[in-house]
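Q: Return a 3D structure for these sequence lines:
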Amino acid sequence: MSKHGELTVWHLTMLALGTVIGGSFFLGSSIAIKTAGPGILISYLFGGLLVYIILTALSEMTVAKQSPGSFRTFAEQMYGPLVGFVIGWVYWTGLTLAMSSEATAVSVFLRTWIPNLSIPLMASLIIVGVTLLNLLGAKLLTTLESGLALIKISAIVGFIILAFAFITGLIPNKPALGLGELASEPLFPRGISGIAGSMLIVMFTYAGFEIIGLAAPEAKNPTYTIPRAIFYTVLGLVGLYSIAIIVLLPLVPTSELTEEVSPLIAGLQRVGLRWASGLMNAVLIIAILSTMLAAMFGMGRMVRSLAEKGYAPSWLKDKQDVPKRGILFSGVGMLVGVGLAYILPSEIYLFLVSSGGFSLLFAYVIIMATHFKFRRINGCPPKGNCQLFAYPYTTLFALVALIIIIISMPLIPGQGSGLFAGLILVAVYSISYMIIRARSLLKANKEISLKSIIGFDEIDPD
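A: From the prediction side, this is the model:
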């Protein structure tokens, strides 16, 4: 790999925004808004605070040492090879299954315009296209991703402008809505439980920002670039999401939102803009494709990191700037995921795919647990550049909050299977590592003990 990266603050920021702003916000946020009512704004602000803490913690470790594999490598340094192996493969597997499902979702949306479209064929073609685009290299990909991210951001900004015009009466021959539906709605229809119940979905709408860490080795001047990219990412996400929800609330009663219709479409249709459905459908397709492109970027680099440590087949090792073997391997994995949808019973397939959300939250828990130990051992990054305020309290606060959100998954309809599928993944990969480790110790005629199998003796915090 090249030691001199090309990615700028703009590239990293747009890559992160392109990853995060996807179907979870344009479509999935309906349930979170319905659950929390107008109080959803608190959920998004709180979620933004957690994102800031997690990203800043990741930034501190990355500034101190740019490592391929990012949080996977840092976790291994702090807690040993078992943790490094498990988090790497759980993250890759969950994301692979989730993105194969997203390819199918895009195919379903495309059927709006092409009724006779073969969904499995289209999903496979989408995966092939996403894979080939990733082979072009980080700079070309992030340039494309920047364009797609701008389309998504423009759609949200356009919605904000239209909604604001209706609220303030700037639309000709239309009276000002003012507070509109918000005037007759309770702020917290389900109390604190509604806020708590919305947090899981809110975190999913923010998920994907960790891509900045995986892209760090390819960044230009990481000490300067990464902290600023993180600042702009958090500012952009929290700002866009919060303002969009503020102007949405007067347009439509939160109790009328459903998971089948984007809240942005519901709001615009409520004020008479029926043409918004087709336009937002196109934006939703772009949003998902953009997320898939960025996810593939991260998965390819995670596979390379695993292969370099001997945690994946040696033929996946790749010293080029672009981890072509990891990208192609991830593409094949996504094609297998699409195939499973037609081979396995639907209940089992949905059970497996639901692990994607858990995998991301699990990665964030590992990041915070790693940061806690990293700072305790190493102090601040070089030159005393501590970015995260009030350590260790902020680190522990985010860690506990994330664990609570994970534990709450069974309380959200359809998310309980995600927790159980994710825990099964963790167990399977943990057992797999210990079996592989025990065999290698036997082969080397070394003593086998629980400590040697787990690899505590290989922890290297420096």
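
Q: For the rest of this, base every contact and every neighbour count on C-alpha atoms.
A: Will do.

Q: Share the number of residues neighbouring residue 326, please.
A: Residue 326 sits with 26 neighbouring residues when counted by other C-alpha atoms under 10 Å.

Q: Next up, identify which helix or strand it is on.
A: If you go by DSSP states H and E, residue 326 is part of helix 324-343.

Q: Now that helix: buried residues?
A: Neighbour-count burial for helix 324-343, counted by 16 or more other C-alpha atoms under 10 Å, picks out 324-335, 337-341.

Q: and it, what does it pack onto?
A: Counting contacts by 3 or more C-alpha pairs under 8 Å, 6 or more residues apart in numbering; DSSP states H and E, helix 324-343 packs against helix 81-110, helix 119-134, helix 276-308.

Q: Between helix 81-110 and the last one, find me the angle.
A: This points to helix 276-308. 150 degrees (axes from the mean of the first three to the mean of the last three C-alpha atoms, to 10 degrees).

Q: Just want the angle from helix 276-308 to helix 324-343.
A: When the same axes, to 10 degrees is applied, the directions of helix 276-308 and helix 324-343 differ by 120 degrees.

Q: and helix 276-308, which residues are buried?
A: 276-277, 280-281, 283-308.

Q: got it, and stretch 262-270?
A: Residues of stretch 262-270 classed as buried: 262, 263, 264, 265, 266, 267, 268, 269 (neighbour count, 16+ other C-alpha under 10 Å).

Q: Likewise for stretch 178-192?
A: Residues 180, 182, 185, 188, 189, 190 are the ones in stretch 178-192 that count as buried (16+ other C-alpha under 10 Å).

Q: could you dump those to TSV with distance to residue 221?
A: Shown next, in TSV, are the buried residues of stretch 178-192 (distance: C-alpha to C-alpha, whole Å):
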residue	distance to residue 221
180	49
182	47
185	50
188	46
189	48
190	48
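
Q: Second chain to compare with the first, below:
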Amino acid sequence: MDSAEPRQAESPSLSKGLKNRHMNLIAIGGVIGAGLFVGSGVVISSTGPAAIVSFSIAGLITLLLMRMLAEMAVARPVVGSFYVYARQALGQRAGFATGWMYWYFFVIVVAIEAIAGGRIIQLWFPDIPLWILSLGLMIILSATNMVSARSFGEFEYWFSSIKVVAIVVFLCLGILWITGVWPDSTPGFGNLFDHGGFTPLGWGAVMAAVVPCVAFYTGAEIVTIAAAEAEDPERSVKRAMRSIVARIVTFYVGSIFVVVCIQRWDAESVGISPYAAVLDVMGIPAVSVIMNGIVLTAVLSCLNSALYTTSRMLFALTRNGDAPKFFTKLSKGGVPRRAILLGTTVGYISVICVYLWGEVVFTFLVNSYGAVALFVYLVIAISQVVLRKRLDREDPAALKLKMWLFPWLSYATIALMLSVIAAMAILPSTQSQFLMSGLTLIVILLGYEMRRRYGKRPESDQAHPTRADAAGDAQANEEDAEQPGKMETDLTRTLH
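A: Predicted coordinates:
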């Protein structure tokens, strides 16, 4: 173990309540959100059947990033995951920005998913105001998160199980239709080419769609945050990350393939709800009820994960002085309840603002976090390159799960992420999200300057990913604080 561990032992420790089965389903649930069931229809409508390619490229990018993150998480499972790795690799400024960007991203997810879930329930209970339904969902899931990590894990296990079963059934039904086994079916792949061709809107539209597709995959990294509370973090992360290929190909690309094979891509129903459109073609009864139930499950899963993620990231930020120590306190069950309540409170305020000012606030929330996850992913990729080189020198035995074809594939992943972010800045459909997310980043960086100038210097740091002694860690932390340009220096050295 690292020599810095005794210093960590003095701080409150999260419980170890997550089993391997929880971790596997947390990884799956993080990827499968309401975006797959509803948002994918927007991508299909804007690209045509070639949406399969858009999702494949985005899946490849996500796969590479998760492999890079898994390498770090297996070598050094820590509270805060990539926030800590960014801090260790690129300095305190990068760590601060990464942690708070990610916290902000999922706080907004809490609000958005609560509103989305309330709207679905309102279809069944139209007389109940939306804000009451949304607040009710947050209260219920906040309560489950505040009990214990295992309570969160159990809820996410069953939510994710329902989503997985729904997609597997959908894929099986689709295969029966495409192969002609389903009664009155139209077998074959005619819809891939008969309505304007495979790329009716051009390859430019296909590449532009990669930007929102990458956002749909956001959430796979939650399993590395949960690793700090797993009974067997090394084994859990390895198994979860190694199965991500099958999840991406089967659940996303496979289901999109089924949609565009069975229903023509330009059908109005595809843009609204692609899965419901396919089930309707197949003559499945009560399609709207079935899909609303599945989408509600996906929304609750995302809300549950978002509440968990915000609390654990905030807890990690407190351990390095990047957030008030007030949020460090744990319950007897090892749960950071104060951190959960903060994330929930911001969600409550957002829901109330949406109630008072309507779509204006909702649009602002969506735009202000649109590119934040992409910024975090870019930092993850750069951090992996820095830490991998450091581990190769100082502790190669810790590398039990390695990034493929290092360093060239890591460099390629960084280039891909830069391309996606650049595309988001240029494309008219995503430019507002890029600008608002950039403003969010600027505010966070200003917060770091305030913390650096007026805040207390943290007494300790997270364990360094080497066998360096505690004194060396302290010296490194002091040097980081005194050298604001250290992040840029490390980055320049890494890329050259």
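
Q: Now do the helix holding residue 326 of the first structure against helix 119-134, angle only.
A: Relative orientation of helix 324-343 of the first structure and helix 119-134, computed by the same axes, to 10 degrees: 170 degrees.

Q: Once you drop chain neighbours, what's closest to the aligned partner of residue 314 of the second structure in the first structure?
A: Residue 314 of the second structure maps onto residue 303 in the first structure, with residues paired by TM-score structural alignment. Nearest non-adjacent residue to residue 303 of the first structure, counting by C-alpha to C-alpha, 6 or more residues apart in numbering: residue 326, 5.1 Å away.

Q: now the equivalent of the one you found over in the second structure: how far from residue 451 of the second structure?
A: Counting by TM-score structural alignment, residue 326 of the first structure corresponds to residue 339 in the second structure. Going from residue 339 of the second structure to residue 451 of the second structure by C-alpha to C-alpha, to the nearest Å gives 19 Å.

Q: Residue 83 of the second structure maps to what in the first structure?
A: Matched to the first structure by TM-score structural alignment, residue 83 of the second structure sits across from residue 72.

Q: Confirm that residue 164 of the first structure sits in a helix.
A: Yes: according to DSSP: H, G, I helix; E, B strand; the rest coil, residue 164 of the first structure belongs to a helix.

Q: quick revisit: how close does the match of residue 83 of the second structure sit to residue 311 of the first structure?
A: With distances taken as C-alpha to C-alpha, residue 72 of the first structure is found 12 Å from residue 311 of the first structure.

Q: Now the common contact residues for these two.
A: residue 85 (C-alpha atoms under 8 Å, 6 or more residues apart in numbering).

Q: Tell me which of the two has more neighbours.
A: Set side by side, residue 72 of the first structure and residue 311 show more neighbours around residue 72, with 27 against 20, by other C-alpha under 10 Å.

Q: got a list of what the more buried one touches?
A: Applying C-alpha under 8 Å, 6+ apart to residue 72 of the first structure gives the contacts 84, 85, 87, 88.

Q: which position in the second structure aligns with residue 200 of the first structure?
A: By TM-score structural alignment, residue 200 of the first structure lines up with residue 211.

Q: And for that match, the neighbour number?
A: Residue 211 of the second structure is flanked by 25 other residues according to other C-alpha under 10 Å.

Q: Tell me who's in contact with it.
A: Residue 211 of the second structure is in contact with 58, 420, 421, 423, 424, counting by C-alpha under 8 Å, 6+ apart.

Q: Of these, which are still contacts in the first structure?
A: Retained in the first structure: 420, 421, 423, 424, out of the contacts of residue 211 of the second structure (criterion both residues aligned by TM-score structural alignment, their matches' C-alpha atoms under 8 Å).

Q: Pipe the residues you listed into a markdown table and attach secondary structure, distance to residue 6 of the second structure and neighbour count per row.
A: A markdown table is the format used below for these (DSSP: H, G, I helix; E, B strand; the rest coil; distance: C-alpha to C-alpha, whole Å; neighbours: other C-alpha atoms under 10 Å):
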| residue | secondary structure | distance to residue 6 of the second structure | neighbour count |
| --- | --- | --- | --- |
| 420 | helix | 42 | 23 |
| 421 | helix | 40 | 18 |
| 423 | helix | 46 | 19 |
| 424 | helix | 44 | 25 |
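
Q: closest to residue 104 of the second structure among those?
A: residue 421 (18.5 Å; C-alpha to C-alpha).

Q: Leaving out sequence neighbours, find the closest residue to that closest one.
A: Counting by C-alpha to C-alpha, 6+ apart, the residue nearest residue 421 of the second structure is residue 374, at 6.9 Å.

Q: what residue of the first structure matches up with that neighbour?
A: For residue 374 of the second structure, the residue aligned by TM-score structural alignment is residue 361.

Q: Please report the distance of that match from residue 419 of the first structure.
A: Separation of residue 361 of the first structure from residue 419 of the first structure (C-alpha to C-alpha) stands at 10 Å.

Q: anything in contact with each of those two?
A: Joint contacts of residue 361 of the first structure and residue 419 (C-alpha under 8 Å, 6+ apart) are residue 406.

Q: And for the second structure, the residue most distant from the center?
A: In the second structure, the residue that sits farthest from the middle, by C-alpha atoms, centre = their mean, is residue 184; the gap is 40.3 Å.

Q: Assumed that residue was part of a helix.
A: No: assigned with three-state DSSP, residue 184 of the second structure falls outside any helix and is coil.
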